[in-house]
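Peer 1: Provided below for reference: sequence and predicted model.
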Amino acid sequence: MENLSHFCSCTDLACPLHPAKHGKGCAPCIQKNLRLKEIPNCFSDLAEGLTDRSGDSFTEFANGVLQEHK
């Protein structure tokens, strides 16, 4: 786990892009999310309303955040 950024909060250790699996930090995950126009899981973990989301799209993230703050 020495490759983790000091702020990394990702708990998806099964993900091949998790920083613990390589020496590139969060960059591969962020690159994948930018390419797919998705939000990284660590962002979604910050909001309680996103625990049962069906995907990582911008829309899914925005709807979850809005639900949490109603």
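Peer 2: Okay, I see it.
Peer 1: please count neighbours and contacts with C-alpha atoms only from this point.
Peer 2: Fine.
Peer 1: spatially central, which residue of this protein would that be?
Peer 2: A centroid search over the chain (CA atoms, centre = their mean) returns Asn41, at 1.7 Å, as the residue closest to the centre.
Peer 1: which residues touch the nearest residue to Leu50 once chain neighbours are set aside?
Peer 2: Across the structure, with CA to CA, 6 or more residues apart in numbering as the measure, the residue nearest Leu50 apart from its sequence neighbours is Gly64 (5.1 Å). Remark: with contacts taken as CA atoms under 8 Å, 6 or more residues apart in numbering, Gly64 is in contact with Ala47, Gly49, Leu50, Arg53.
Peer 1: okay, one more to line up with it:
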Amino acid sequence: MSNTDFCTCKNYSCTFHPRNHDKGCDLCIRICLHDGALPSCFFRDVSKELRDVTAIDDSSYEAFAKLVLKKKEDESH
């Protein structure tokens, strides 16, 4: 598997995108953790609506938790 086979991020201009270096997801994860955020692939995995979006506006832990809880609530109805 190449560095880009797994990545679902659509922001190809990002310096940390695996298409732009040979370090896989490591650089993206490092910068996200430093910023108190999660990589967009987490959000894309939970939300079908976000799969084609270029940038996630709020990638905080809180936004992710809210998205997971909303998905869970939606699935229970």
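Peer 2: Here it is on my side, so go on. This structure is a prediction, so every number in the text was calculated from the model and none was measured.
Peer 1: could I get the TM-score for this pair?
Peer 2: Once the chains are laid over each other, their TM-score by TM-score structural alignment, normalised by the length of structure 1 reads 0.78; 69 aligned residues with a CA RMSD of 2.5 Å.
Peer 1: what's in contact with stretch 50-58 of structure 1?
Peer 2: Residues external to stretch 50-58 of structure 1 that are found in contact with it (CA under 8 Å, 6+ apart): Lys37, Glu38, Ile39, Pro40, Asn41, Ser44, Asp45, Glu60, Phe61, Gly64, Val65.
Peer 1: neighbours around the first one, how many?
Peer 2: For Lys37 of structure 1, the count of nearby residues is 13 (other CA atoms under 10 Å).
Peer 1: same thing with the fourth one?
Peer 2: Using other CA under 10 Å, the number of residues around Pro40 of structure 1 comes to 20.
Peer 1: please report how far it lies from Lys70 of structure 1.
Peer 2: Pro40 of structure 1 sits 23 Å away from Lys70 of structure 1, taking CA to CA, to the nearest Å as the criterion.
Peer 1: show me what Thr59 of structure 1 lines up with in structure 2.
Peer 2: Matched to structure 2 by TM-score structural alignment, Thr59 of structure 1 sits across from Glu62.
Peer 1: and that match, what helix or strand is that in?
Peer 2: Under the assignment given by DSSP states H and E, the secondary-structure element containing Glu62 of structure 2 is helix 61-76.
Peer 1: quick check: buried residues in stretch 40-52 of structure 1?
Peer 2: Residues of stretch 40-52 of structure 1 classed as buried: Pro40, Asn41, Ser44, Ala47, Gly49, Leu50 (neighbour count, 16 or more other CA atoms under 10 Å).
Peer 1: swap that for stretch 21-39 of structure 1, sorry
Peer 2: Judged by neighbour count using 16+ other CA under 10 Å, the buried positions of stretch 21-39 of structure 1 are Gly25, Cys26, Cys29, Ile30, Asn33, Glu38, Ile39.
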